[in-house]
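sequence and computational prediction follow.
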Amino acid sequence: MGTGGDFEEIVLHDLRPYYHVPGAIHSEGITFVKETGTLLWVDIFKGQVHKVEDIEHPGSSHSSFSITRANYGKNSPIEYPPNPDELKESVGCIFPVFNDASHGEIKQVLFGSKFGIGRLDFDTSEWEYVILYSECPDLSTDRAYKLRSNDGNVSPDGKYIYVGLMSDFPFELEPIGCILRVDLLAQEIQLVWNCLLIPNAIHWDESDQKTMYITDSLNFTIWKCPGGDLLKREELIDVRNSNNQSFESPEPDGSAVWFSKDGKHSGYLFITVWSTCKVQMYELASGKLLKEFILPKQTPRVSCCCFVGKDLFVTTANAEINDSVRTNSDKNGGCLYRIPNALESNVPLETTKRQPLY
């Protein structure tokens, strides 16, 4: 896939971080909740959930919550799963719950964690599992133990959470990852895509509410799945082909979709490309690269993005994710950036991830 004659490169080397949590390692999963004006994201490696309640004043409205065995709900109906190696909790993706929003505040979130889908109460700082991945009949207990949540999303009807699992940090990266479809109302889990290395961002087409776009990071591919049939997928974008002159492993990571409300075009996919400092904008109908935003060189590990109106918020990861070899030399990795006017037309604020039914 070529870039074509109308390709545009926007260099943002002087862009300053929007916000930086001290000690952040792997910021990811960013999403915006219009109903409460809340920005949410996670730190995968540290097992943390972060929220900012006032977009324009992140420093004074930021709070964070750790997901550990120590603050697991004592009265949870699901006992904390066996963990003989005492593997750390990690949080890969977040699903806001805002129907019970009180006084403009979000009280709970669901999230993909180490062993399943969890629920965090912001008032008590306690959390609990609402379903375990080991409940999936096609996922052995031994295999599930080696996996952790990566990215995920909620189907347009809110019925299903789709979540990608990949090898957990302590284990060698193997093609044992998968995508699960979780029905919290029925308490059922189905394996819908098997034997992946790093399953990543998942989106639906707004026109038919069925066609899915799925990121396969280490195959450098964005797959289009017409009608939501993951077995009949077709390649839409070869991200490596759009970055093959300068980068050894330009992996597509988290992404955001934007669909026009006037019907003038099919929509855009904004992809953070790991190790490149880039966010690339593609046309969904053709898979054509239209534009790329080049962020400061100090933070090459861009990891996820979401829109707040016209502005694109981007998370990054530290260069030293594995704490066994960390020297703390990367002072910028893990920060968030805000790219102003990434969308040129005026757009309303929208919640960027649906609330799941449960």
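Structure received.

C-alpha only now, for contacts and for neighbours.
Will do.

residue ranges for the helices of the protein, please.
Listed in chain order, the helices of the chain (DSSP state H) span residues 58-61, 141-145.

structure two is appended below for comparative analysis:
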Amino acid sequence: MSEKWQVGAPYLDMQCGLGEGPYYEPATDTLRFVDIKKKQLHTVSVADGPASLKTLQFEEAVTVTADVDGRDPSRTILIGAKQGLALLDLATGKYDYLTKFPEEKPERIRSNDGGVDPMGRFWMGTMTDFGLGPFQPEGSLYHFSGAGTVARSLSGLTIPNSVGWSPDGRTMYFTHSSARTIFAWDFNVEDGSLSNERVFYRHDGPGEPDGFRVDVDGNLWHAVYGESRVLKIAPNGSLVGEVTLPTRNVTCCEFVGEDLFITTASDEEGEGESKRLGGGLFKVNVGTRGTERFKFKLH
């Protein structure tokens, strides 16, 4: 690997249980991210820095967020909650479900990661919720069109993770963490159909690939849970760089300009610095930018 970056102290030393889903909102110049285990949504002003951190507390897990086309993101955003897709009122902290997962045993599952495709559909995975024993292959990958339509694209998943698209929108990537595999498909932008399934990258190591973001050159910046690093994976699937962090459980990342913000989870079984800094939010300049974030279309 030719490119290497090293991150030291966290940007926010905050001990998330499971920090995830970082999302930069250009209109408000804020970064938001969730703590799935503590059922919280955090926002921080990029201009004002760590002292501007604000937190919303929920009764059930919020796992991922997105902006909504035609809505002011300082007031309303889209969230993945335990039972499906919902609109969150940031002023009150209340949310209303748009569509719920069509699961046979909804109490057993929760949402996980996801993202909006170039046509404004939201793709999101489900998995076994915490406290219900070992994770089972009962998860799915769904896509949501507008306020009421949901369709299942994949089933039998254990830990479905990030979904993303190449800069031209014609390739969709999806990480199945428990299989240590990133899949790729040819993506039909018009109808959201997938074809030509293939393995883009299979991870060989003790950790599991977790969340990723795609940069403007088509590289995937992929967090690896359990290995203290983010991998830079070229469009041909080869490893070309890595960011190393001082804590093991690295979960996801997001571009803010040429800075990469990186979420992590607690490291209760670790020692020393990894345990002390687990759950922090980290920041490093990597000299490139992420692809455009698409907004969810309600109609």
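Nice, thanks for sending it over. In this text the structure is predicted, and so the values were computed from the model without any measurement.

could you say which of the helices of the first structure is packed most deeply?
helix 141-145 (a mean of 15; mean count of other CA atoms under 10 Å).

residue 111 of the second structure pairs with which position in the first structure?
Using TM-score structural alignment, the partner of residue 111 of the second structure in the first structure is residue 149.

and the most centrally placed residue in the second structure, what is it in contact with?
What sits nearest the mean C-alpha location of the second structure, by CA atoms, centre = their mean, is residue 21, with 3.8 Å. The contact partners of residue 21 of the second structure, taken as CA atoms under 8 Å, 6 or more residues apart in numbering, are 32-34, 63-65, 113, 252-253, 263.

10 Å - rerun?
Neighbouring residues of residue 21 of the second structure by CA atoms under 10 Å, 6 or more residues apart in numbering: 32-36, 41, 62-66, 112-115, 162, 211-212, 251-254, 262-263.

which PyMOL command selects the buried ones in the residues you listed?
Of the contacts of residue 21 of the second structure, the buried ones go into a single PyMOL selection, burial set by 16 or more other CA atoms under 10 Å:
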select buried, resi 32+33+34+35+36+41+62+63+64+65+66+112+113+114+115+162+211+212+251+252+253+254+262+263
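
tally of neighbours for residue 18 of the first structure?
Taking other CA atoms under 10 Å as the criterion, the count of residues near residue 18 of the first structure is 18.

if you could redo that for residue 232 of the first structure, that was the one I meant.
11.

so what's the residue nearest to it when sequence neighbours are not counted up against?
The spatial neighbour of residue 232 of the first structure that comes closest, neighbours along the chain excluded (CA to CA, 6 or more residues apart in numbering), is residue 225 at 6.2 Å. Listed by CA under 10 Å, 6+ apart, the contact set of residue 225 of the first structure reads 204-205, 210-214, 231-236.

just to revisit the earlier point, which of the contacts of residue 21 of the second structure fall within strands?
32-35, 41, 62-66, 112-115, 162, 211-212, 251-254, 262-263 (DSSP state E).

number of nearby residues for residue 282 of the first structure?
22.

that one reaches residue 237, doesn't it?
Yes: counting by CA atoms under 10 Å, residue 237 is a contact partner of residue 282 of the first structure at 8.4 Å.

what residues are shared contacts of the two?
With CA under 10 Å, 6+ apart as the test, residue 282 of the first structure and residue 237 both reach 288-289.

I appreciate the help and will end here.
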